[in-house]
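Asker: my questions are about this predicted structure, shown below with the sequence.
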Amino acid sequence: GVSTVVQYTTVSVPPEPPKDHIIWSLCCFLYSNPFCLGLAALIYSIKARDRKVVGDMEGARHYGSTAQWLNISATVLGSIMIVISIITICTLSVQASYAYHHYYSYDNSYRG
């Protein structure tokens, strides 16, 4: 008979280290910091990085996850504030233009 020998090789893949989102946190802190969420995200990102350095991957994962949610909140709120600001500026400029043209004729005489 034919004998078959099967050999299995075990490959150990180390788990991916948790993300600390430090760059995103810095951007949120510098450019979009509504209600100090960017600052809080930056603090949690630094804590996550510190936990990674000492080897506490579960703590790093927890702090990184919190930093991620704070960054999401800061990004969404910052974007909403920018959109509202643009809409407000456009609306006010249209109203100012209408008021100017309504009260002043093109020959600079007052209509009253």
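Answerer: Sure, I can see it.

Asker: for the rest of this, base every contact and every neighbour count on C-alpha atoms.
Answerer: Fine.

Asker: what's the residue closest to the geometric middle of the protein?
Answerer: A centroid search over the chain (C-alpha atoms, centre = their mean) returns residue 75, at 3.5 Å, as the residue closest to the centre.

Asker: put this next to the first one:
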Amino acid sequence: MENPQSLAPKTTTVIDIPTETPVRDHIVWSLFNTIFLNWCCLGFVAFAYSVKSRDRKMVGDVIGAQTYASTAKCLNVCSLVLGLLLTITFIILFVTGSLMIPQMVRQHGGY
């Protein structure tokens, strides 16, 4: 008596998984820069490039999505650095200005 399972043809299934790395569109970072650090509208422009990158990714254009994503990343970095520098500068000017007001009042005789 032979085993009936050994007579059945063996089949295999092959699943191809693409090895492409996912494209990051930086949309959350761009939205943060648009709302909080939108100096010179760099955050808004970065947000626009992030949306374009997401659109290109949905269509299947990986190279176009990577191009827009790298531009959005560069604009986000510039917006973040510029925003932090300007915010720190304004804080320093405000603190030094408020320290100078009592000194100026004393110099002018209390007016």
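Answerer: Looks like it arrived, so ask away. Just so you know, these numbers come straight off a predicted model, no measurement behind them.

Asker: once they're superposed, what TM-score comes out?
Answerer: The TM-score (TM-score structural alignment, normalised by the length of structure 2) is 0.79; 96 aligned residues with a C-alpha RMSD of 1.9 Å.

Asker: re earlier: what does the residue nearest to the centre of structure 1 correspond to in structure 2?
Answerer: In structure 2, the residue matched to residue 75 of structure 1 (TM-score structural alignment) is residue 80.

Asker: what do you get for residue 98 of structure 1?
Answerer: Using TM-score structural alignment, residue 98 of structure 1 lines up with residue 103 in structure 2.

Asker: distance of that match from residue 55 of structure 2?
Answerer: For residue 103 of structure 2, the distance to residue 55 of structure 2 equals 58 Å [C-alpha to C-alpha, to the nearest Å].

Asker: who has more neighbours, the two?
Answerer: Each of residue 103 of structure 2 and residue 55 has its neighbours counted (other C-alpha atoms under 10 Å); residue 55 has more, 16 against 11.

Asker: residues in contact with that one?
Answerer: If you count contacts by C-alpha atoms under 8 Å, 6 or more residues apart in numbering, residue 55 of structure 2 has them with residue 65.

Asker: alignment lookup: it to structure 1.
Answerer: Per TM-score structural alignment, residue 55 of structure 2 is aligned with residue 50.

Asker: quickly find the element holding its match.
Answerer: Counting by DSSP states H and E, the element that carries residue 50 of structure 1 is helix 37-54.

Asker: in the superposed pair, what's the mean gap between that helix and structure 2?
Answerer: By mean C-alpha distance after the TM-score superposition for structure 1, the fitted helix 37-54 of structure 1 averages 0.4 Å away from its aligned residues in structure 2.

Asker: just after that helix, pick out the following helix or strand.
Answerer: From helix 37-54 of structure 1, the next helix or strand downstream (DSSP H and E) is helix 57-103.

Asker: how far apart are that next one and its match in structure 2?
Answerer: Counting by mean C-alpha distance after the TM-score superposition for structure 1, helix 57-103 of structure 1 comes out at 0.8 Å.
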